[in-house]
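Novice: Okay, here's the prediction I keep looking at, along with the sequence it came from:
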Amino acid sequence: MHDIRAIRENPAAFDAALARRGITDASSRILSIDAERRAAIQTAETAQAEQKKAAREVGAAKAAGNEAEFERLRALVGEKKAEVAAMQDRAKALDTELADALMELPNLPLEDVPEGADEADNVELRRWGSPRALDFAPREHYDLPGVAAGMDFELAAKLSGSRFVVLSGAVARLHRALAQFMIDTHVEENGLVETWTPVLVREEMMYGTGQLPKFGEDSYRTTNGWWLVPTAEVTLTNIVNGLIVEEGYLPRRYVAHTQCFRSEAGSAGKDTAGMLRQHQFEKVEMVSVTHPEASLAEHDRMTRCAEGILEALELPYRTVVLCTGDMGFGARKTHDIEVWLPGQDTYREISSVSVCGDFQARRMNARYRPAGGGKPDFVHTLNGSGLAVGRALIAVLENGQQADGSVTLPAVLHPYLGGRTTLTAQGALA
């Protein structure tokens, strides 16, 4: 959410920043609501002062035996009381309208975020690794002989419908090994705090991280009002919801491995083959809560944490900075990491790492108290995939595929697989 005082002080700068995201003249509506709200508050305060003054004078008129003045003042007190109540109700309604209007506006992009309309305008920062030169036609993950027995889309469709999968046997174990490797690496090497959180959350938690109110159709809601998390960003970030922490508490760095649920609204016909885009999937999520002056450096650090997982898995990737038109609602700047998929002959996103500034903190009222004293200020929040487990499975299978249909598995996973190094063409670990 945005700081109304900053909008009042410099509406032109606010509009210019949002214009980069395709939103024009946003400040006029915001400031109109704000001006009416402030006027209602002022009117209520004036009427309240007049009510108190008249109330004091009522007793004097009664004591003086001036019945006409007594009745006039008593009526005035009643009028002012009603006026105060009406103006307070109006101010409260306008306060809600203002908060709702601010809630619907995306974050302001940082100045160094490239201009652009969509993913075609994203800017590549770097690449790591080189795709293997294959002397056979590469297959997509679901077409690999060793995968067929352990990746069942027909059974999942019978159980749940489209965009689900049932994993079994060696493929299921490989999927689990990837998640365990990611968590262990982030905890032991990157210093993140392993956390286990619910996947059902209250509605206000979804508001806190920005999934609501605009993107409710992208998530699932239960009949009693809980929401299924689209990512552990929701729970990890909301750990500081409503808190004032000491400055020395920062930074806080969390990691969680959870199930995630997305309706994939608006993605009809997109990535329907295989398990690239699912309604239910697993992700290892990183969240950092930092001092405002440290958030940009933390963004780079978190990006390296995600990149390091891919390097350990020996998977070629490229890192891009998203343009203004492709950036998520709550982000000020986002690095996407795209892994090479030989079956598609292209790079596909496997992690997004975003710095949100104080945008989420204002929605959550999450602040820190400066060590030297002074007024509490808002923390900064960041989030990033470290990584999407299903997409990592796809990448490991496709990049390790051999001409005979087997898959050579990354060395870092061998200890998690009982020393086995290969997924055979028959679907077993060997």
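Specialist: Received the coordinates, thanks.
Novice: hey, let's count contacts and neighbours off CA atoms from now on
Specialist: Will do.
Novice: Tell me which stretches of the stretch 1-150 of the chain form helices.
Specialist: 4-9, 11-19, 26-63, 67-103, 145-148 (DSSP state H, counting those that start in this stretch).
Novice: most neighbours per residue, which of those helices?
Specialist: Most buried of the helices of the stretch 1-150 of the chain, by mean neighbour count (mean count of other CA atoms under 10 Å): helix 145-148, with a mean of 22.
Novice: So which elements touch it?
Specialist: Here helix 145-148 touches no other helix or strand, going by 3 or more CA pairs under 8 Å, 6 or more residues apart in numbering; DSSP states H and E.
Novice: Can you name the next helix or strand after it?
Specialist: Per DSSP states H and E, the first helix or strand lying C-terminal to helix 145-148 is strand 151-152.
Novice: quick one on the thing from earlier: minimum distance to Asp300: which of the helices of the stretch 1-150 of the chain has it?
Specialist: helix 11-19 (22.7 Å; CA to CA).
Novice: A further structure is provided below for comparison with the first:
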Amino acid sequence: MKVLVVGNGGREHALAWKLLQSNKIEQVVCVPGNGGTAIMERCQNLPLAVDDFAGISAYALANGISLVVVGPEVPLAQGITDYLQAQGLMVFGPSQAGAQIEASKAWAKALMEEAGVPTAKAGVFTDAVSAKSYLHSQGVPIVIKADGLAAGKGVTVAQTWEQAESAIDAIFQGQFGSAGSSVVIEECLLGQEVSVLALTDGLTIRPLLPAQDHKRVGEGDTGENTGGMGAYTPAPIATAELMARVQTEVLEKTIAALRNRGIDYRGILYAGLMITPDGDFRVLEFNCRFGDPETQVILPMLDTPLEDLILACIEQRLGDMPPIAWKQGAAATVVAASGGYPGNYDKGKVITGIDQATVAGATVFHAGTKLDAQQQILTDGGRVLNVTGLGENFQQAIAQAYKGLQHIQFDGIYYRRDIGHRVLK
């Protein structure tokens, strides 16, 4: 079977890597892929944009692609699943209607309220005057969110009313493009965030291992928000008791609410949760795809063949599958980023030591990399590599990741040295 993976990040490298562990998978084609997928055996890159639906469809139909797996949220929100399915292709990822759960925070809020899913109190506004009027009826800190997709950068946790007003102005003045047509103002919840990714065929929904990301760029969870500087799984704070509640109070209620709206949601439903100090939880947001970098720790722990789970979702027979099988122990990944990230950074720096990191026992997933004409791997993004370690416990997994990272070099390399600090305590 031939599979096409849409995307070019660490998540997509991890998806291709996991799929290729199966003897059922003949080849993976990544669109457009990165330096890691370019050199992986039985994998090739196809230099098309993720929103070139016609080009992707034409290639898939002409080259015997059996399955398309969509990584990023943007093509899902633009309707790639609907387009490719209309061409007779099998696609893993929700329809454009289902992808609204990530593409519009206001839409997702309304769905959660309709379904009775626990979430933060919020208001939605389409102009700055009404938004600021509501703002001053609330306390601070408070969270200001651009309604649409903003590449993870449209959220401000404002500590003062002045910061909140500036965030509102930035959104309505077009800083986030079309994502700024409306704003969501939300109460600020305290606690620890946990990512719960779940597979669903629209009827049955099964969670994967809970993971915990490190969003801040600086050690001690300081500095600017990023796409994620590292992650580990299974997150101990997501106890079996809490996960049982998430299943009934969040996942099952949300899928039922989607069905009630006539949406047949098949793919990944990713709930970003805030675990409050008293052990309760609220849903911060939903995503319609695999998380990044959570995927880079979840998939190495997965024992059930990934393609079996994906096909069960597409063919609506997830309920007939045996329980998902997992490796024992833990996994951790550390992001090696370009100097200056998440602000301005240089590209084109030569990366060395990846092979040595692999020999040392780590798994290296490429994110912002490319292969040049001289067969060198160069930096090509803010988050460059994900260095993942496995172990019998968190200490071993984290140590394995950092052991691998010691071998990797490029000009300006930056990484946090405290990934997993909560579990190490």
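Specialist: Now that the structure is in, tell me what you want to look at. Computed from a prediction, not measured in an experiment: that's the story for all the values here.
Novice: TM between them?
Specialist: TM-score for the superposed pair, counting by TM-score structural alignment, normalised by the length of the second structure: 0.25. Supporting figures: 175 aligned residues with a CA RMSD of 7.0 Å.
Novice: quick one: Val187 of the first structure and Val193 touch, right?
Specialist: Yes. Counting by CA atoms under 8 Å, Val193 is a contact partner of Val187 of the first structure at 6.1 Å.
Novice: got any residues that touch both of those two?
Specialist: Val255 (CA atoms under 8 Å, 6 or more residues apart in numbering).
Novice: ok, the residue nearest to Arg367 of the first structure when sequence neighbours are not counted to Arg369 of the first structure distance?
Specialist: Excluding the flanking residues, the one nearest Arg367 of the first structure by CA to CA, 6 or more residues apart in numbering is Phe378, at 4.1 Å. From Phe378 of the first structure across to Arg369 of the first structure, the span is 9 Å (CA to CA, to the nearest Å).
Novice: Between the two, tell me which one has more neighbours.
Specialist: Of the pair Phe378 of the first structure and Arg369, Phe378 is the one with more neighbours under other CA atoms under 10 Å, namely 22 against 18.
Novice: can you map out the helices along the stretch 251-400 of the second structure?
Specialist: Going by DSSP H, counting those that start in this stretch, the stretch 251-400 of the second structure shows helices at 252-260, 295-301, 306-314, 354-359, 394-405.
Novice: Quick check: which of these is buried the most?
Specialist: helix 295-301 (a mean of 25).
Novice: so Leu242 of the second structure sits in a helix?
Specialist: Yes. Counting by DSSP: H, G, I helix; E, B strand; the rest coil, Leu242 of the second structure falls inside a helix.
Novice: State the number of residues packed around it.
Specialist: For Leu242 of the second structure, using other CA under 10 Å, the count is 14.
Novice: thinking again about what came up before, to Arg422 of the second structure, which of the helices of the stretch 251-400 of the second structure lies closest?
Specialist: Short answer: helix 394-405, nearest of those by CA to CA, at 10.4 Å.
Novice: Could you name the helices and strands sitting against the helix or strand just after that closest one?
Specialist: Using DSSP H and E, the helix or strand that follows helix 394-405 of the second structure in sequence is helix 421-424. Counting contacts by 3+ CA pairs under 8 Å, 6+ apart, helix 421-424 of the second structure is packed against helix 394-405.
Novice: I'd like to know which elements the helix it packs on is packed against.
Specialist: Against helix 394-405 of the second structure (3+ CA pairs under 8 Å, 6+ apart) you get strand 330-337, helix 354-359, strand 383-391, helix 421-424.
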